[in-house]
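Peer 1: Model the structure of this input:
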Amino acid sequence: MGSDLTGSELTGSELTGHCLCGAVTFRGQRGGDALRACHCGQCRRWSGHVWAAIGLTDLRIAGPVRWHASSDRAERGFCPQCGSALFWKARGGTETDVAAGALDAPTGLELAGHIFAADKGDYYRIADDLPHWPQEAPE
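Peer 2: I've put the predicted structure just below:
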């Protein structure tokens, strides 16, 4: 198991989490982004369904992470031991999006909307009243 960054006291805006096997742990400050579900084809293939993530700043990661250049604008990080999909970051960005499913509870987060809704799979409906955008959310 990697060094554990999840055990110490949290500040109000800090979130912690880990992969399925516990080899990768992380801790970071909640960024400006809200928790959003991404329905794009890459995120669905990466996670097996919808990717819900929140941006973190000052992210500290302990344990092995393998990074994959998933496009010319972003890369994705995962645990090489158990395969957990954990991180997405834009090249040159200041935040790293972290999979909501990897966060330790309680998070205090609520889903704020859906991005890339036009690309969602044909096997489900977006059945809530939250905002959804055909592509990225406006800044």
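Peer 1: rest of the way, CA atoms for contacts and neighbours
Peer 2: Noted.
Peer 1: Could you measure from the nearest residue to Gly121 once chain neighbours are set aside over to Pro64?
Peer 2: Nearest residue to Gly121, sequence neighbours excluded (Cα to Cα, 6 or more residues apart in numbering): His39, at 7.4 Å. Taking Cα to Cα, to the nearest Å as the measure, His39 falls 27 Å from Pro64.
Peer 1: another one to check against the first:
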Amino acid sequence: MPNKNGGTGGCLCGGVRYHVTGELRDAVACHCGQCRKTTGHHGVFSACRNEDLIMESDETLAWYESSPGVRRGFCGKCGSTLFWDDRSRDYTAVAAGSLDKPTGIKMIKHIYVADKGDYYRIEGCAPAGVNPDPE
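Peer 2: Have a look, this model is predicted:
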């Protein structure tokens, strides 16, 4: 069940801090090659509406355009993965590991499982289709 109350989060060094004023959707584990390269394993992301994501401090926030129209937000100082933003959509994916506890969310599915690393197995959560849209 999504967290209706939002939450707070940020990077390891504290250079980026944010809060979400609206609903945080339950998390999705993405095993695509880009998430594996940017996180070192697989990406786990919640999501919120763009207008609900409020930056408190973004002095070290950097963006990398990983695909046309899609960018990944990370801390340019400590390297923490923070956001995935497809600018054609009305939401931003928020790295679940960047959220302060308690998050009030749970992981509900895996996507792009055909691209996962060959060094681990996925158990306990059925794979979903390849559509990364969390709705």
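Peer 1: Need the TM-score between these chains.
Peer 2: For these two chains in superposition, a TM-score of 0.86 is obtained (TM-score structural alignment, normalised by the length of structure 2); 127 aligned residues with a Cα RMSD of 1.8 Å.
Peer 1: sorry, back to before: in terms of neighbours, single out the busier of His39 and Pro64 of structure 1.
Peer 2: Higher neighbour count among His39 of structure 1 and Pro64: His39, with 24 against 16, using other Cα atoms under 10 Å.
Peer 1: Quick one: map Thr25 of structure 1 onto structure 2.
Peer 2: Using TM-score structural alignment, the partner of Thr25 of structure 1 in structure 2 is Arg17.
Peer 1: mind checking how far that match is from Leu99 of structure 2?
Peer 2: Counting by Cα to Cα, the gap from Arg17 of structure 2 to Leu99 of structure 2 is 10 Å.
Peer 1: Now for those two: what residues contact both?
Peer 2: Both Arg17 of structure 2 and Leu99 are contacted by 8-10, under the criterion Cα atoms under 8 Å, 6 or more residues apart in numbering.
Peer 1: Which neighbouring elements make contact with the longest strand seen in structure 1?
Peer 2: Identified as the longest strand of structure 1 according to DSSP state E is strand 51-62. For strand 51-62 of structure 1, the elements it packs on are strand 25-30, strand 35-38, strand 96-99, judged by 3 or more Cα pairs under 8 Å, 6 or more residues apart in numbering; DSSP states H and E.
Peer 1: Number of residues surrounding Cys75 of structure 2?
Peer 2: Using other Cα under 10 Å, the number of residues around Cys75 of structure 2 comes to 23.
Peer 1: List the contacts of it.
Peer 2: 11, 15-16, 60-62, 81-82.
Peer 1: on that earlier part again, ok, the match of Thr25 of structure 1 touching Leu53?
Peer 2: No: counting by Cα atoms under 8 Å, Arg17 of structure 2 stays clear of Leu53, with 10.6 Å between them.
Peer 1: any idea where the helices of structure 2 begin and end?
Peer 2: 33-39 (DSSP state H).
Peer 1: Please identify the residue in structure 2 that aligns with the residue nearest to Gly121 of structure 1.
Peer 2: By TM-score structural alignment, His39 of structure 1 lines up with His31 in structure 2.
Peer 1: how close does the residue nearest to Gly121 of structure 1 sit to Gly77 of structure 1?
Peer 2: 18 Å.
Peer 1: Near Cys38 of structure 1, how many other residues are there?
Peer 2: By other Cα under 10 Å, neighbour count at Cys38 of structure 1 equals 25.
Peer 1: And for the one 4 residues further on?
Peer 2: Counted with other Cα under 10 Å, the neighbours of Gln42 of structure 1 add up to 16.
Peer 1: His132 of structure 1 now?
Peer 2: Other residues near His132 of structure 1 come to 20 when the count uses other Cα under 10 Å.
Peer 1: what sits against the closest residue to it other than its chain neighbours?
Peer 2: Excluding the flanking residues, the one nearest His132 of structure 1 by Cα to Cα, 6+ apart is His114, at 4.4 Å. When contacts are counted by Cα under 8 Å, 6+ apart, His114 of structure 1 touches 36-39, 130-133.
Peer 1: Aligned against structure 2, show me the partner of His114 of structure 1.
Peer 2: Matched to structure 2 by TM-score structural alignment, His114 of structure 1 sits across from His110.
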